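A.B. asks: What follows is a predicted protein model with its sequence.
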Amino acid sequence: MICPLAHVEEVFQTSNGAVYQCSRKNCYWLEFNDTTTAFKVSDFFLFKKRIDAIDVASMLADTSRSSDFAIIMPHRTERCFILSVQDILNLREILAGAKFMIELNSEVKKMLRKDAILAF
């Protein structure tokens, strides 16, 4: 659960989960599979890279039971993600959408600052 004192803004949401930004603690909150996990900014992007690096094709091609799930333990969290192939794909969608919105917001702010400087 997200801290009730935190000031959060939705970054990106799908039917499978969401990412929120907390301005008070300068972190991101990931809601996924009925749990909420807080990430420092750098850890959030590192977590995205780790999820993107999972070889889903080899998981699907491997018939052993051990390849049915991927286990990811993000840095500086108490959370362990046990992900099926569908979970990985859903999580990738959420994280990719969040990253895009974060980058888009950064570019918009940059352009607004540039216009404000040119206006003076």
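C.D. replies: Good, I have the coordinates.

A.B. asks: only C-alpha atoms for contact and neighbour calcs from this point on.
C.D. replies: OK.

A.B. asks: Residue 39 versus residue 2, what's the distance?
C.D. replies: 12 Å (CA to CA, to the nearest Å).

A.B. asks: Find the residues that touch each one of these two.
C.D. replies: residue 29 (CA atoms under 8 Å, 6 or more residues apart in numbering).

A.B. asks: which other helices and strands contact the helix or strand containing residue 117?
C.D. replies: Using DSSP states H and E, residue 117 falls within helix 85-119. Counting contacts by 3 or more CA pairs under 8 Å, 6 or more residues apart in numbering; DSSP states H and E, helix 85-119 packs against strand 8-14, strand 17-22, helix 41-52, helix 56-61.

A.B. asks: next up, a second structure to put side by side with the first:
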Amino acid sequence: MICPLANVEEVYKGANGAVYQCSRKNCYWLEFQQTTTSFKISDFFQFKRRIDAIDIASMLDDSSRSADFEIVMPFRTERCFLLSVQDVLQLRDILAGAKFMIELNSEIKKMLRRDAVLA
């Protein structure tokens, strides 16, 4: 659950989860698998890179039981993710959507600042 005192804004919301930005604590909140995990900004992007690096093809090709799931423990969190192939794909979708919206917001702010200076 997100802290009730936090000032959060929705960054991205999909069918399987959401990402929120907290301007009060300068962090991102990931809502996934009925839990919420807080990330410092740099840790959030590091977590995204880690999820993107999971080799889905090898998980599907390997017939051993240990290949059915990936265990991911994000840096500076108490959360441990136990992810199936479907979970990895869903999480990638959420994180990619959030990253796109963060970058889009940044570009819009740059353009607005530039237009304000030119006016």
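C.D. replies: That came through fine. Everything numeric in this text was worked out from a predicted model, so none of it was measured.

A.B. asks: related to what we said a few turns ago, now do the helix holding residue 117 of structure 1: distance to the chain's middle.
C.D. replies: Put simply, helix 85-119 of structure 1 sits 12 Å off its chain's centre (CA atoms, centre = their mean, to the nearest Å).

A.B. asks: got a list of what the residue nearest in space to the middle of structure 1 touches?
C.D. replies: Structure 1 has residue 95 as the residue nearest its centroid, 3.8 Å off, counting by CA atoms, centre = their mean. With contact taken as CA under 8 Å, 6+ apart, residue 95 of structure 1 is in contact with 19, 48.

A.B. asks: Please apply the same query to residue 103 of structure 2.
C.D. replies: Under the criterion of CA under 8 Å, 6+ apart, residue 103 of structure 2 has no neighbours.

A.B. asks: how near is it to residue 83 of structure 2?
C.D. replies: Counting by CA to CA - residue 103 of structure 2 and residue 83 of structure 2 are separated by 27 Å.

A.B. asks: burial of residue 46 of structure 2, as a residue count?
C.D. replies: When neighbours are counted by other CA atoms under 10 Å, residue 46 of structure 2 registers 15.

A.B. asks: same question, residue 57 of structure 1
C.D. replies: Neighbourhood size, residue 57 of structure 1 [other CA under 10 Å]: 9.

A.B. asks: Map it across to structure 2 for me.
C.D. replies: Taking TM-score structural alignment, the alignment pairs residue 57 of structure 1 with residue 57 from structure 2.
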